[in-house]
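Colleague: sequence first, predicted coordinates after that:
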Amino acid sequence: MDSCDEDRHFTLTVPRLALREPMLLNSILALASRYDALRRSVPPDLEAIQYNQKSIEWLIASFSKPPSTYGSELLAAVVMTRSYEECDFEADISHLHLSGTKDLLAYDKVAQIASRGGLAEAACWVHLRQAIYAYLVRRRPVDRHINAFQNLAAFRRTDDSSYANQIVYHFARTLRLLFHSSRSKERLDTEDTWASLQTDIDGWFSNKPLSFSPVFASSPNGPQFPALVMLSSPPGNMI
């Protein structure tokens, strides 16, 4: 979950918050139990199901409160529960928690918190990658409101993580244009939108840090991809 986050919010911040937030604690335990069961191929995964049910109970209780109480902890818990959902074929079809994150981001307070960076922003980028996965695997259209991501702190910073997340955002925009749902009532001005996307991607390539250029590259050998050696992890994960 921290693949494009050098500050590793889900590795370092979330466990500390889980000491006082049962919602986060149960989300962590559910996801960890699920991964462990998949690794060991031990069905049925009763432990993970139990923790996930507890996590959902805490999420329901949190969502029943006024939107003014919503914060980064709730956002992080929802994206972790969505990660659990991705590991369950039957649950993954419904995309319940993917929609939950999108609904959260519609609240002004949550959007303002995310725009300041930190865990909330990290959760937003995880959500965007989850939305990309949902389209590529399930053909679920990418959210048409993704332009709101331009308000996140990553577009005001120049570190490697921010540049990696920016190109992920442009990739999501590309998917939205390429595979726009025919069922949607939204009508895109395709020519102008493609031109804007091309301009933004050209700007990204022109301004990207030197760390996004490999220090070593070898030609592909048969069916294998070329070997690329990068200076830092975000550019490597982005590639």
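Modeller: Received it, and whenever you're ready, just let me know what you need.

Colleague: make it CA atoms for all contacts and neighbour counts henceforth
Modeller: OK.

Colleague: which helices and strands sit right next to the longest helix anywhere in the chain?
Modeller: If you go by DSSP state H, the chain has its longest helix at helix 118-138. With contacts taken as 3 or more Cα pairs under 8 Å, 6 or more residues apart in numbering; DSSP states H and E, helix 118-138 sits against helix 72-86, helix 96-105, helix 108-115, helix 160-178.

Colleague: what about it, distance to the chain center?
Modeller: On the basis of Cα atoms, centre = their mean, to the nearest Å, helix 118-138 sits 2 Å off its chain's mean C-alpha point.

Colleague: what residues sit buried inside it?
Modeller: For helix 118-138, a neighbour-count test (16 or more other Cα atoms under 10 Å) marks 118-132, 134-135 as buried.

Colleague: same question for stretch 64-77.
Modeller: Buried residues in stretch 64-77, counting neighbours by 16+ other Cα under 10 Å, are found at 70-77.

Colleague: and that stretch, how far apart are its ends?
Modeller: 15 Å (Cα to Cα, to the nearest Å).

Colleague: quick revisit: next, format the buried residues of stretch 64-77 as TSV and append distance to Arg187.
Modeller: Output for those, formatted as TSV (distance: Cα to Cα, whole Å):
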residue	distance to Arg187
Tyr70	32
Gly71	33
Ser72	33
Glu73	35
Leu74	33
Leu75	30
Ala76	32
Ala77	33
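
Colleague: pasting the second one now:
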Amino acid sequence: MGAQEQTYRHLKCDEHRPKCSRCEKRELECIRGVNIRFRHELNPRNLQADILDVPADVPPQVPPQIYIENPQWPLRDLEQAKLMRHYIDNIAPFLDLCDLKRHFALVVPHRAASCPPLLNAIFAASARHLSRVAGAEAWIADNYHSECLTSLIPLLNDSAALKDENLLAAMIILRQHEEFESPHSGTGAQSHLLGTHIFMGAQERSAVSGGLRRAAFWVGLRMELFFAFLNSRSIHPSLELCNVDRSLDPADDCKWANRMVAHCAEALRYCFGDGEHSVGKYMDLVQYCSDWMAYKPPSFTPIYYKVPADDELFPEIWMNGQVAGTGMLHYRLTKILLTAHSPKIPRLGPGQRAALHEADEEIKNDVLTICGIAQSNECPPYFVKACMAITLAGDKFTVRREQEALLRVMQRGSELAWPTMTTVRDLKKAWGWQEESLD
């Protein structure tokens, strides 16, 4: 039995010393974690049940502290070093999408050397990604994931810890781990990582100061949009977005893209939230989209555009960098939302069918544009947005050739580690494909 499997099974340690009962029974070396404590011991039973679920196989124990005195750098374990490299090369680019300083690739790994929860979050997300793209053992990710949660759960009652930007980054990376697990379907259930909202809510107002905290906040908001879209819900009420610059003043590309990310969140609130649903509010949201597009920086204009030929479905759109592409994709996703929830569509009468048809055609055009951006730029995060768009509105495509093209985009998303099987099956059923075509 390898050392990694011993460590994994040791999660059920009963804390008997010098050797726990499980290890003694199996004649294994009893390998324990570092015997260190929190700066503040807390009672995790005070947590709200709907925020974070403690894994059933993790026993009550003295959790590790947030930081250690001797940084674990350089890493001495080859497998952990490979996980770190995979994180830097393949996961950090998802997180640094609108961050020219690349905090998650350049800052987070070194912070993790002295912050065990952050280090375990990196290992968990990296191992989960490898399990999907390279067939690595899933239990490795589960091991690091459980270790990280064991550290973070008690901290949700610690006001000082909630303002620690490294722990916010750890929660964000764990949320990335969840994205690799969750099916691309609005019916998919989220798991226990809603504790991210607590960390984001505690640090939102100070995120304007910049650095890793601001970078993590924007990544967290994009992830929140991901789950809100796929589950047809509003963003979490703990996110105020009160300090977000949503003006149309000239700004750098990152700020301009983030303005549309924040506007997308406001559109989700309008469509699925409990707030104002007036026609005036709707028109304000639509007008902001139009103004954002009209005043966008020149760098947001594609450097190449080609209308699809007769035998093609998607336009070819070359974007000038990932930041511009991210902004334009969120613009299109927001348009899909607002078009689908337009209060101007008659509920009854002779004009309803024509209005619904016009709305469907506009939505389909936005879906095709999103897929065109994804296919033309080969930026993996773009395919996530394409899968989101297809999940939302793929059922509106009635021609078999179009449906097959959308499935090829979903297949590309699956190759990049995004679970799409549930959505693909749901779409095929919605399209009326025969049973033998569902798999």
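Modeller: Looks like it arrived, so ask away. Bear in mind the structure is a predicted one, so any value in this text is a computation, not a measurement.

Colleague: put one on top of the other, what's the TM-score?
Modeller: The TM-score (TM-score structural alignment, normalised by the length of structure 1) is 0.83; 228 aligned residues with a Cα RMSD of 2.5 Å.

Colleague: what does Pro220 of structure 1 align to in structure 2?
Modeller: In structure 2, the residue paired with Pro220 of structure 1 according to TM-score structural alignment is Pro308.

Colleague: same thing with Leu96 of structure 1?
Modeller: Aligned partner of Leu96 of structure 1 by TM-score structural alignment: His192.

Colleague: likewise Trp125 of structure 1?
Modeller: By TM-score structural alignment, Trp125 of structure 1 lines up with Trp218.

Colleague: now its match: how far from Met260 of structure 2?
Modeller: 12 Å.

Colleague: same thing with Asn231 of structure 2?
Modeller: 20 Å.

Colleague: excluding its backbone neighbours, what's nearest the spatially most central residue of structure 1?
Modeller: For structure 1, the residue nearest the mean C-alpha position is Val126 (1.7 Å; Cα atoms, centre = their mean). Distance criterion Cα to Cα, 6 or more residues apart in numbering; nearest residue to Val126 of structure 1, sequence neighbours excluded, is Met1 at 6.3 Å.

Colleague: go on, Lys54 of structure 1?
Modeller: Asn26 (6.4 Å).

Colleague: count the neighbours of the one you found for me.
Modeller: 24 (other Cα atoms under 10 Å).

Colleague: who's in contact with whichever residue in structure 2 pairs up with it?
Modeller: Taking TM-score structural alignment, Asn26 of structure 1 has Asn120 as its aligned residue in structure 2. Residues near Asn120 of structure 2 by Cα atoms under 8 Å, 6 or more residues apart in numbering: 144-145, 147-148.

Colleague: that's a strand at Ile235 of structure 2, yeah?
Modeller: No: using DSSP: H, G, I helix; E, B strand; the rest coil, the secondary structure at Ile235 of structure 2 is coil, not a strand.

Colleague: number of residues surrounding it?
Modeller: 24.

Colleague: how much space between it and Trp292 of structure 2?
Modeller: Separation of Ile235 of structure 2 from Trp292 of structure 2 (Cα to Cα): 21 Å.

Colleague: Asn231 of structure 2 too?
Modeller: The gap separating Asn231 of structure 2 from Trp292 of structure 2 is 26 Å, by Cα to Cα.

Colleague: same question, Glu224 of structure 2
Modeller: Distance from Glu224 of structure 2 to Trp292 of structure 2, by Cα to Cα: 22 Å.

Colleague: where does the helix or strand harbouring Glu358 of structure 2 end up in structure 1?
Modeller: Element membership for Glu358 of structure 2, per DSSP states H and E: helix 352-377. With TM-score structural alignment applied, helix 352-377 of structure 2 matches no range in structure 1.

Colleague: which residue in structure 2 lines up with Leu188 of structure 1?
Modeller: Going residue by residue (TM-score structural alignment), Leu188 of structure 1 aligns to Glu276.

Colleague: wait, its match touches Tyr270, no?
Modeller: Yes: in this structure Glu276 of structure 2 lies within contact range of Tyr270 using Cα atoms under 8 Å: 6.8 Å.

Colleague: so these two - more neighbours on which side?
Modeller: Tyr270 (21 against 12).

Colleague: tell me the contacts of the corresponding residue of structure 1 for that one?
Modeller: Using TM-score structural alignment, the partner of Tyr270 of structure 2 in structure 1 is Leu177. For Leu177 of structure 1, the contacting residues are 190, 194, by Cα under 8 Å, 6+ apart.

Colleague: try it again at 10 Å.
Modeller: Listed by Cα atoms under 10 Å, 6 or more residues apart in numbering, the contact set of Leu177 of structure 1 reads 141-142, 144, 171, 188-190, 193-194, 197.

Colleague: Ser211 of structure 1 too?
Modeller: With Cα under 10 Å, 6+ apart, Ser211 of structure 1 has these contacts: 159-160, 230-236.

Colleague: how much space is there between Phe10 of structure 1 and Ser232 of structure 1?
Modeller: From Phe10 of structure 1 to Ser232 of structure 1 the distance is 19 Å (Cα to Cα).

Colleague: look at those two and report which has more neighbours.
Modeller: Phe10 (19 against 14).

Colleague: please pull up the equivalent of the more buried one in structure 2.
Modeller: Taking TM-score structural alignment as the criterion, the aligned counterpart of Phe10 of structure 1 in structure 2 is Phe104.

Colleague: likewise for Ser211 of structure 1?
Modeller: Using TM-score structural alignment, Ser211 of structure 1 lines up with Ser299 in structure 2.

Colleague: same thing with Met230 of structure 1?
Modeller: So Met230 of structure 1 corresponds to Met319, using TM-score structural alignment.

Colleague: give the closest residue to that match in space, chain neighbours not counted.
Modeller: Using Cα to Cα, 6+ apart and skipping the chain neighbours, the partner closest in space to Met319 of structure 2 is Pro302 (4.7 Å).
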